[in-house]
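J.: sequence and predicted structure, then a few things I'm wondering about:
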Amino acid sequence: MLRLTEIKLPLHHQDEMAELKAIILAKLAITEGDLHHFTVFKRGIDARKKSDIQLIYTLDLDVANEQQLLQQFAKDPHVSPSPDTRYKFVAQAPATLTERPVVVGLGPCGLFAGLLLAQMGFKPIILERGKAVRERTKDTFGFWRGQELNTESNVQYGEGGAGTFSDGKLYSQIKDPKHYGRKVLTEFVTAGAPEEIMYVSKPHIGTFKLVSMVEKMRANIIALGGEIRFSSRVDHIHIEDKQLTGITLNNGERLNCRHLVLAVGHSARDTFQMLYDAGVYIEAKPFSVGFRIEHEQSMIDSCRWGPNAGNPILGAADYKLVHHCKNGRTVYSFCMCPGGTVVAAASETGGVVTNGMSQYSRHERNANSAIVVGIHPEQDYPGHPLAGIELQRKLEQAAFHLGGADYHAPAQLIGDFLKGSSSADLGAVQPSYTPGIKLTDLSALLPDYATAAIREAIPAFEKQIRGFAKADGLLTAVETRTSSPICIKRGADLQSLNVKGLYPAGEGAGYAGGILSAAIDGIRVAEALALQMLQQP
């Protein structure tokens, strides 16, 4: 196979595949008979000139005289052999193997760790403290409609993990030399995701599609001999001579195991405390806090796409913004959700947490993202490794009371926030957060350095997206769950530094940030665990 990169088509083309074929034949100077087949590996967008947006392709070709063409174009950086991106299993469990590995958590990391172990024949036992995805969805939507918060079944806890109630973004900036990302996308397509996620530059799925996909992947794991237990929280971990020997569940059951993937997500605060008390080595790590910001999606589309706004290929526009402040802080946009909603993401009583979510269509009126400030343990919460958790909790509880102590979120117009005055009336941007918002003054909610940094950053972002600092845009508080505030340190073998058999993994352990990177980490950890169980190097 031959790979061509940087192949361009104008946004307004007539027949995509026919025009790409003509470009291939012309570039390689071959006949139609020499081109047996080609596929689109990746399609990106170059929108630097809004009046002339280009589509940028990476193509894989099956051609005659492949080696001759490679020699002919040896100096062309855009012609090369296609890499082999097929996934290859590193191990296969023998029929005589009696031990079963345990996976804790059924978010993207635990889901893929469990799937890989099942596909390799290890028949994993997967524990999830929350409920199955459809029951969990009922609890979550019920909370958004004003019902009681279920602290074991919500945006954070349950089958599918926090990513189920998100934009379903499937892109990452991590290095992936073994093409694990292709394995993840392939499994998602097999489970019902749109095939376009295999080639568009910023693929996403959306909540409703994710629900059915997760169910199909669960069924696959069970069909391969895996076992999945819901409402099964790990309350204690047993360690003897620095070796994991078992766990105790919330129903009092002792489950013996010597190999466990810990994929609990970034909000499992009670689990982090339990691990720390048991002596597992944990360090504090940086994370970020701030607000959700909402604008009308039409404004973002116009700024990003110009006269091409509304084109179905482009869809709803996103953005990524960073500003380095005078006080040494960095403010950046995070988890941008085009055509989405701000959602209630609390997992503890007496706290308000915001997040963002989109459906596959991204057709809601507003765009939203987190506008957050980076904070650091040595500077902002020194001392105890779990101090970052307490900082998060303090901010969430303050937001709860500022919002009226009924899970309404405190909110403020952008213009009023920049001036330091309380908001009384909404403007053009209507809030999407449910159960609802309470207009107030957010100035004192965050630490002073964070408030000052965001006030400096929003006008700076206006220079990149006209209207970003528009006075009637909306800020909703508080965003605290950007990433895990801890790191459960592991060695080169991916096991805990001081507990053999314990494999910290994914976002909660500090090794991922988002669906794709968490799933990839689950694959890496599953491979390491499988090889260790078989005592292979």
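T.: Looks like it came in fine.
J.: from here on, just use CA atoms for contacts and neighbour counts.
T.: Will do.
J.: so how far is A450 from the residue nearest to V373 when sequence neighbours are not counted?
T.: Leaving aside its sequence neighbours, V373 sits nearest to V331 (Cα to Cα, 6 or more residues apart in numbering; 4.6 Å). Separation of V331 from A450 (Cα to Cα, to the nearest Å): 9 Å.
J.: what touches both of the two?
T.: Counting by Cα atoms under 8 Å, 6 or more residues apart in numbering, the shared contacts of V331 and A450 are V373.
J.: quickly find the element holding A367.
T.: strand 366-375 (DSSP states H and E).
J.: how distant is that strand from the center of its chain?
T.: 14 Å (Cα atoms, centre = their mean, to the nearest Å).
J.: quick revisit: wait, doesn't the residue nearest to V373 sit right on R455?
T.: No: in this structure, V331 is not within contact of R455 by Cα atoms under 8 Å, at 9.8 Å.
J.: this is the other structure I want to compare:
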Amino acid sequence: MRLSPELVASQNHSVDMLRITELRLPLDHAEGAVRAAIVSRLGLQDTDLHAFTVFKRSHDARKKTAIVLIYTVDCELAAEALQVDVLQRFAADPHVRPTPDTGYHFVGHAPVDFHAEGRLRPLVVGFGPCGIFAALILAQMGLRPIVLERGKEVRQRTKDTWGLWRQGVLNPESNVQFGEGGAGTFSDGKLWSQISDPRHLTRKVLTEFVKAGAPEEILYVAKPHIGTFRLVGMVEKMRADIEALGGEIRFEQHVSDVRIEGPEGARHIRGVTLASGEQIRADHVVLALGHSARDTFTMLHERGVFMEAKPFSIGYRIEHPQGVIDRARFGPHAGNPILGAADYKLVHHASNGRAVYSFCMCPGGTVVAATSEPNRVVTNGMSQYSRNERNANAGIVVGITPQDYRQDGKADGPVSPLDGMAFQRLWESRAYELGEGGYMAPGALVGDFIKRQRSSALGSVEPSYKPGVHLTDLAQKGRGSLPDYCLDAIREALPAFERQIKGFSMPDAVLTGVETRTSSPLRITRGRDFQSLNVQGLYPAGEGAGYAGGIMSAGVDGIEVAEALGAAVLGVPPVDARKASKASQL
């Protein structure tokens, strides 16, 4: 098959650049090897290659003694006619194609005098990754959003969070869950996702992060991450960008009520009430709450906003020496700076029908106290950009369904959307008791957990959780730290994971409980127009609404919700729903 120049030009992309995928080179390849591989792959002279950029770099470590790097590169040849000739020669090769357009295109922009007409400004409730990108896109469209964040600005919030970790003092409104930057600020800063992304919105997220100070390598490494310390400065820069475009960010503004008017079937949001008593009128509100805004979920449920129970997962954090994971994954190449600290992704289907899997793996990181409510213990994981802490940690969690956590004792029928929160609270309170107070977390050595016996002394792995770990019997059936079916499934999974990663079930590895907030326990369901099913003008978004899971997917969801809101306000056609990300249509 040959493509004519006219046919090539008619594609929905320019032939200015060619993209080559699956360009494989040894881990220790010489400088200049990528360029030589491109020239060889295309059958050209070196002078024919004008320039190239690396779009993505990943690695294949299945053969540990011969790890290879896999490149996707965009190439500019010396002449367009030469590029057309290459496309014709490689017409049947899926790995040589015109470079797609990955730039971001706005659905519209407000005219200069748009706000002179006295229009109400859109509100964004929550300033985590979803709220940040929703507000940024609205601001870039000229719609001057008002952001209401219940927590504090990121640096003060960081001080409050350290107060819990170092002194055992919890501020329920300023912690790992609440405040500028959201829960993602205290995480590994992972910037990759498995969502379908036909419009390359993840590229928009990455580009904005680089503009805000993230390292440029996040644009091309396969699994980019940033880390907490860098995220703090980036969040501040993005806040400044939103404000420079006419947006307004208000901290310590807890939305305590919503104003909804109209008869059933034609209800519309008309504003919000703050805990201070202040009322703010609005016809368009983005709910970017995060997965721990339990009081707000309860209020919305009482106001009749449609929501439904959804599955989530619960379990523990597990810690190993990072070197154990590096050697298991990379063999003799462990420690290679290109590879960095190794991660893993594990799944086991237990004999009791439960799925056990690793969650939010943090290489070279720490386990952190992530509660937002008094007298409850919640764990999570985080890493800095360097990922150079002694331990690796990950959630080892078990999938549960609404039928597992329903509170009314019935065997069938609808489950209350709020039942999942009650279930989370039950086990978080139990963890606080097992930790014997002070936000100490209950812990156990893996060897003792498998044997169902109490741990009395640490081995070679020092747990990183602060304020500290109280060793106990996590696996005691009927009185344990999780439901019995979770305990059985995890005890079965740990030796199974050993078969994939040598050392995973080492007796001295540490389990710390409990990990309950893997995702929102409910979904504030929306339609294809991104609005609530029964309240016009209300746009549920991000993790709290049940439409994202991590920084990247939350950011993408924020973009898509902002586009839908902007299209409605500006009276322009919305983005074709068929081109929306898969996450947005869950």
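T.: Structure's in. What do you need? What you see is a predicted model, and the numbers here were worked out from it, not measured in a lab.
J.: superpose on structure 2 and give me the mean offset of the strand holding A367 of structure 1.
T.: Strand 366-375 of structure 1, aligned to structure 2 and superposed, deviates on average by 0.2 Å (mean Cα distance after the TM-score superposition for structure 1).
J.: what range in structure 2 matches that strand?
T.: Per TM-score structural alignment, the counterpart of strand 366-375 of structure 1 in structure 2 is residues 391-400.
J.: ok, stretch 219-226 of structure 1 next?
T.: So stretch 219-226 of structure 1 sits over residues 240-247 in structure 2, by TM-score structural alignment.
J.: please apply the same query to stretch 155-162 of structure 1.
T.: So stretch 155-162 of structure 1 sits over residues 176-183 in structure 2, by TM-score structural alignment.
J.: from the chain's centroid, how far away is the matching stretch?
T.: With Cα atoms, centre = their mean, you get 13 Å for stretch 176-183 of structure 2.
J.: and the end-to-end length of that stretch?
T.: 5 Å.
J.: what does that stretch rub up against?
T.: So stretch 176-183 of structure 2 is contacted by 126-129, 132, 149-154, 157, 161, 173, 185-186, 232, 235, 251, 290, 292, 369-372 (Cα under 8 Å, 6+ apart).
J.: against V210 of structure 2, how distant is G233 of structure 2?
T.: 12 Å.
J.: got it, and P540 of structure 2?
T.: 27 Å.
J.: okay, those two: which has more neighbours?
T.: P540 (28 against 16; other Cα atoms under 10 Å).
J.: quick check: the aligned residue for K500 of structure 1 in structure 2?
T.: So, by TM-score structural alignment, K500 of structure 1 is matched to Q536.
J.: go on, I313 of structure 1?
T.: Using TM-score structural alignment, I313 of structure 1 lines up with I338 in structure 2.
J.: same question, V264 of structure 1
T.: Per TM-score structural alignment, V264 of structure 1 is aligned with L289.
J.: what range does stretch 420-431 of structure 2 cover in structure 1?
T.: So stretch 420-431 of structure 2 sits over residues 388-399 in structure 1, by TM-score structural alignment.
J.: what comes up buried for that stretch?
T.: Judged by neighbour count (16 or more other Cα atoms under 10 Å), stretch 388-399 of structure 1 contains these buried residues: 388-389, 392-393, 395-399.
J.: before we move on, back to that, of the contacts of stretch 176-183 of structure 2, which belong to strands?
T.: Counting by DSSP state E, the part of those found in strands is 149, 251, 369.
J.: okay, now the second one: neighbour count?
T.: Yep, that's F251 of structure 2 we're talking about. Counted with other Cα under 10 Å, F251 of structure 2 comes out at 18.
J.: need the contact list for the residue nearest to it when sequence neighbours are not counted.
T.: With sequence-adjacent residues excluded and distances taken as Cα to Cα, 6+ apart, F251 of structure 2 is closest to E149, at 4.9 Å. Counting by Cα under 8 Å, 6+ apart, E149 of structure 2 touches 125-127, 179-180, 249-254.
J.: and the residues you listed, which is closest to A282 of structure 2?
T.: V125 (11.8 Å; Cα to Cα).
J.: under the alignment, what does that closest one map to in structure 1?
T.: When structure 1 is aligned by TM-score structural alignment, V125 of structure 2 is paired with V104.
J.: same check on D28 of structure 2?
T.: D28 of structure 2 maps onto H12 in structure 1, by TM-score structural alignment.
J.: in the stretch 351-500 of structure 2, which spans are helices?
T.: For the stretch 351-500 of structure 2, the helices defined by DSSP state H, counting those that start in this stretch cover 402-405, 419-434, 446-451, 484-498.
J.: where in structure 1 does the third one align, residue-wise?
T.: Against structure 1, the aligned range for helix 446-451 of structure 2 is residues 414-419 (TM-score structural alignment).
J.: quick one: the matching stretch to structure 2 mean distance?
T.: Mean for stretch 414-419 of structure 1 is 0.4 Å (mean Cα distance after the TM-score superposition for structure 1).
J.: could you tell me how many residues sit around the equivalent of L49 of structure 2 over in structure 1?
T.: For L49 of structure 2, the aligned residue in structure 1 is L35 (criterion: TM-score structural alignment). Neighbour count of L35 of structure 1, defined by other Cα under 10 Å: 17.
J.: surely L35 of structure 1 meets V63?
T.: Yes: with contact defined as Cα under 8 Å, L35 of structure 1 and V63 form a contacting pair (4.7 Å).
J.: tell me the contacts of E76 of structure 2?
T.: So E76 of structure 2 contacts 16-18, 49-52, 83 (Cα under 8 Å, 6+ apart).
J.: so can I have TSV of the residues you listed showing distance to L346 of structure 2?
T.: Listed next are those as TSV, based on distance: Cα to Cα, whole Å:
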residue	distance to L346 of structure 2
D16	41
M17	38
L18	36
L49	42
H50	43
A51	40
F52	36
Q83	43
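J.: and the residues you listed, which is closest to L191 of structure 2?
T.: Once Cα to Cα is applied, the member of these that ends up nearest L191 of structure 2 is F52, at 24.0 Å.
J.: identify the residue nearest that closest one in space, chain neighbours excluded?
T.: Using Cα to Cα, 6+ apart, the closest residue to F52 of structure 2 is C75 (4.3 Å).
J.: to which residue of structure 1 is the one you found aligned?
T.: Under TM-score structural alignment, C75 of structure 2 pairs with L61 in structure 1.
J.: how about the strands of the stretch 151-300 of structure 1, start to end?
T.: Remark: strands assigned in the stretch 151-300 of structure 1 by DSSP state E, counting those that start in this stretch are 227-229, 234-240, 243-249, 254-256, 260-262, 283-284, 287-296.
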